[in-house]
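Visitor: Here's a sequence, model it:
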Amino acid sequence: MASHKSIVSGISGRYAVALFELALESKALEAVETDLAKLDALLGESEEFKTLVTSPLFSSEEQEKGTQAVAKAAELSDLTCKFLGVLAANRRLNTLKSSIADYFKLLSFQRGEVSASVVSAKKLTKKQLEDLTKTLKSAVGRDVAITADVDESLLGGLTVKLGSQMVDSSLKTKLDNLAIAMKGVQ
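Guide: Down below sits the predicted model:
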């Protein structure tokens, strides 16, 4: 499994590798994927949950109790519940978002997919994500797993990072480049 470990790094990577290996061993990769997608959505939608996860003001016991209540309400698998418990007990719940991203990287590698990170000014629709996935797949010749984030400061357009390549077609970058070009005209 050494090849998996080289894909991710840091604290979140270690937790993601541990979760991935346990999920692989217990044949629960897809169940954990679904659970983590729910948690990732909750982190984006619920300010209370995000605060519980990231704030150092909560004790590990409070974080564990809170995350277990969320896990129960979201009907998460036992493995994911235990994972949340370990993060809370070790005061590493603040790495949840990056651990989720690292797990998805590991899963993509396992499936032979290429990971792409897309940042847009507003949330992309399901149709837009499907079209982007098809376009990227035809460009690289392999399946592509997209992680989409929103950054309203882009104003419009997208930034796409695929492996070591990055394409920035955001309106913010275009305006910044225009401002730099205009300074040279004066």
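Visitor: use CA for all of it now, contacts and neighbours both
Guide: Fine.
Visitor: for the residue nearest the centre of the chain, helix, strand, or coil?
Guide: Closest residue to the average C-alpha location of the chain: residue 101 at 3.3 Å, with CA atoms, centre = their mean. Secondary structure, DSSP: H, G, I helix; E, B strand; the rest coil: residue 101 is helix.
Visitor: Contacts only, for it.
Guide: Contacts for residue 101 were tallied using CA atoms under 8 Å, 6 or more residues apart in numbering; they are residue 147.
Visitor: So it versus residue 139, what's the distance?
Guide: 23 Å (CA to CA, to the nearest Å).
Visitor: Strands of the protein, start to end?
Guide: Counting by DSSP state E, one finds strands in the chain at the ranges 114-120, 144-150, 158-162, 165-168.
Visitor: Could you say which one of those strands comes nearest to residue 34?
Guide: strand 144-150 (14.2 Å; CA to CA).
Visitor: How about the closest one, which residues are buried there?
Guide: By neighbour count on 16 or more other CA atoms under 10 Å, the buried set for strand 144-150 is 144, 145, 146, 147, 149.
Visitor: packing partners for it?
Guide: strand 114-120, helix 126-140 (3 or more CA pairs under 8 Å, 6 or more residues apart in numbering; DSSP states H and E).
Visitor: That one relative to strand 158-162, how many degrees between them?
Guide: Between strand 144-150 and strand 158-162, the angle comes out at 140 degrees (axes from the mean of the first three to the mean of the last three CA atoms, to 10 degrees).
Visitor: Before we compare anything, build this one as well:
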Amino acid sequence: MVIAHAVVAAEAGADVVVLIDDGPGAKAATGEIRRLQRLRADGSPTGSISLASTLIVLEKAAATIHIPVTGVGDGRSLTFAGVDVQRLGDYRVTIAYLSAGGRHCFIGAGYRWTQVSFPASGGLGSVATVTVTVRLQTGRNTVEAGNTPGRWCPDLDRITVASADHPSTATS
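Guide: Take a look at the predicted model:
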């Protein structure tokens, strides 16, 4: 049914993107795409149909926007696993976040946690950053963000980890 609606819109001149994950649906849509191309080649003012899969949508979203994690706090934490560093030391962890109001959150690695203040970012559509120093071990580390019951972290977007004498070494 989705393909039929896309065809009607394309025949009326619209350019349509159809999300299809199954093989038979993609095959049927490809046949309609070719038919529309023939109509355009014959001078008909038709639009077009493009196909996208869920995987393509997620890859493009991850490459162009960051989707923040909400609901961190109230006794729950968010784990950034696989933060690899070359040597033991203190690292700058820059946390990108969104928040309509000021919040506090605990950031840590291993048993060392630090309470961090997050000023309002300018609203839920504006990303801001804060940077804290975190002690990381040589190799693979886990950085966590969390809060105590009844208290919430801001919406967390991503972290970037850098040592004092090296550029960015990891992003999660």
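Visitor: After superposition, what's the TM-score here?
Guide: Comparison of the two superposed chains (TM-score structural alignment, normalised by the length of the second structure) gives a TM-score of 0.22, and 62 aligned residues with a CA RMSD of 4.9 Å.
Visitor: still on that earlier bit, Serialize the strands of the first structure to CSV and add fields for distance to residue 49 of the first structure.
Guide: Below are the strands of the first structure laid out as CSV (distance: least, CA to CA, whole Å):
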stretch, distance to residue 49 of the first structure
strand 114-120, 23
strand 144-150, 18
strand 158-162, 28
strand 165-168, 32
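Visitor: which stretch among those strands comes nearest residue 67 of the first structure?
Guide: With CA to CA as the yardstick, what comes closest out of the strands of the first structure is strand 144-150 (23.0 Å).
Visitor: How about residue 159 of the first structure: what's its closest non-neighbour residue?
Guide: residue 168 (4.3 Å; CA to CA, 6 or more residues apart in numbering).
Visitor: hang on, the one you found packs against residue 177?
Guide: No. The criterion here is CA atoms under 8 Å, and residue 168 of the first structure misses it with residue 177 at 11.6 Å.
Visitor: okay, the two: which has more neighbours?
Guide: residue 168 (16 against 12; other CA atoms under 10 Å).
Visitor: Quick one: residues contacting the more buried one.
Guide: Residue 168 of the first structure neighbours (CA under 8 Å, 6+ apart): 158, 159, 160.
Visitor: What's the local residue count around the residue lying closest to the last one once chain neighbours are set aside?
Guide: By the measure of CA to CA, 6+ apart, the closest residue to residue 160 of the first structure outside its immediate chain neighbours is residue 118, 4.6 Å from it. Summarising burial for residue 118 of the first structure: neighbours were counted as other CA under 10 Å, giving 21.
Visitor: Distance check, residue 118 of the first structure against residue 45 of the first structure.
Guide: Taking CA to CA, one finds residue 118 of the first structure at 19 Å from residue 45 of the first structure.
Visitor: returning to what we had before: is it possible to mark the buried ones in the contacts of residue 168 of the first structure?
Guide: 158, 159, 160.
Visitor: pretty sure the last one is touching residue 119, no?
Guide: Yes. Using CA under 8 Å, residue 160 of the first structure makes contact with residue 119 at a distance of 6.6 Å.
Visitor: Strands along the second structure, start to end?
Guide: Using DSSP E, strands in the second structure cover 15-19, 48-52, 77-85, 89-99, 103-109, 112-118, 123-136, 139-146, 155-163, 168-171.
Visitor: would you turn these into TSV with mean neighbour count and distance to residue 33 of the second structure?
Guide: Output for these, formatted as TSV (neighbours: other CA atoms under 10 Å; distance: least, CA to CA, whole Å):
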stretch	mean neighbour count	distance to residue 33 of the second structure
strand 15-19	16	10
strand 48-52	17	6
strand 77-85	17	42
strand 89-99	21	41
strand 103-109	20	51
strand 112-118	15	50
strand 123-136	17	37
strand 139-146	18	47
strand 155-163	20	38
strand 168-171	14	40
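Visitor: In CSV, list those strands along with distance to residue 61 of the second structure.
Guide: Converted to CSV, the strands of the second structure look like this (distance: least, CA to CA, whole Å):
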stretch, distance to residue 61 of the second structure
strand 15-19, 14
strand 48-52, 13
strand 77-85, 19
strand 89-99, 17
strand 103-109, 26
strand 112-118, 26
strand 123-136, 16
strand 139-146, 23
strand 155-163, 13
strand 168-171, 16
